[in-house]
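> when you get a sec, could you give me coordinates for this:
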Amino acid sequence: MRRQKRDMTERAFSKGYQAGSTGRNKETCPHENGDIRQQWLTGWREGRTDQWDGYTGVSGIHKMEMH
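Prediction:
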């Protein structure tokens, strides 16, 4: 059974979270569209916050599954 593609905003948030949690700069956002870009940046901010709070590596796996 095939998995359906996720909503683009959900995917943008997830990719932004991954970028933020690995320490990448927010200027690397690949989106120019307002709504999708905003979701990516929101995910990036949450990822950065989690990185600063120590949710990296094994301790952050449970956070990745939620997004």
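
> going by C-alpha atoms from here, please, whenever you check contacts or count neighbours.
Will do.

> residue 31: neighbour count?
A count of nearby residues for residue 31, using other C-alpha atoms under 10 Å, gives 14.

> so how far is residue 37 from it?
Residue 31 is 5 Å from residue 37, where distance means C-alpha to C-alpha, to the nearest Å.

> cool, and residue 28?
Separation of residue 28 from residue 37 (C-alpha to C-alpha): 11 Å.

> mutual contacts of residue 31 and residue 37, please.
Counting by C-alpha atoms under 8 Å, 6 or more residues apart in numbering, no residue touches both residue 31 and residue 37.

> state the helix or strand in which the residue nearest to the spatial centre of the chain lies.
In the chain, the residue lying closest to the centroid (C-alpha atoms, centre = their mean) is residue 17, at 1.8 Å. Residue 17 is part of helix 8-21 when elements are defined by DSSP states H and E.

> and for comparison, fold this next one:
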Amino acid sequence: MRRQKRDMAERAFSKGYQAGSTGRHKETCPHDNGAVRQQWLTGWREGRTDQWDGYTGVSGIHKMEMH
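Now for the predicted structure:
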């Protein structure tokens, strides 16, 4: 049986977090839809904050599991 896809907003947040934590620019957001784009940017901001605080690589694994 196939697993259902996650909610688009949840997926956008997760992808945004990954982009932010790896240092990608927020202009790389692939979404045009307002609500989904906002979730991606929120995840991106949180990812950038975690990167600045040093939660990258192995020390940030626990943060990724929460998203």
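
> picking up where we left off before, I figured the residue nearest to the centre of structure 1 hits residue 44, correct?
Yes - Residue 17 of structure 1 is within contact range of residue 44, at 4.5 Å (criterion: C-alpha atoms under 8 Å).

> next up, the contacts around residue 10 of structure 2.
39, 67.

> quick one: what's aligned to it in structure 1?
Here residue 10 of structure 2 is matched to residue 10 in structure 1, going by sequence alignment.

> state the distance from that match to residue 66 of structure 1.
For residue 10 of structure 1 relative to residue 66 of structure 1 (C-alpha to C-alpha), the value is 11 Å.

> quick one: the strands in structure 1, in order.
Shown for structure 1, no strands are assigned by DSSP state E.

> what about the longest helix in structure 2?
Ranked by number of residues, the top helix in structure 2 under DSSP state H is helix 34-52.

> distance from it to the middle of the chain?
Distance, stretch centre to chain centre, for helix 34-52 of structure 2: 6 Å (C-alpha atoms, centre = their mean, to the nearest Å).

> now the angle between helix 8-21 and it, please.
Relative orientation of helix 34-52 of structure 2 versus helix 8-21 (axes from the mean of the first three to the mean of the last three C-alpha atoms, to 10 degrees): 30 degrees.

> buried residues in helix 34-52 of structure 2, which are they?
Across helix 34-52 of structure 2, burial judged by 16 or more other C-alpha atoms under 10 Å covers 36-48, 50-51.
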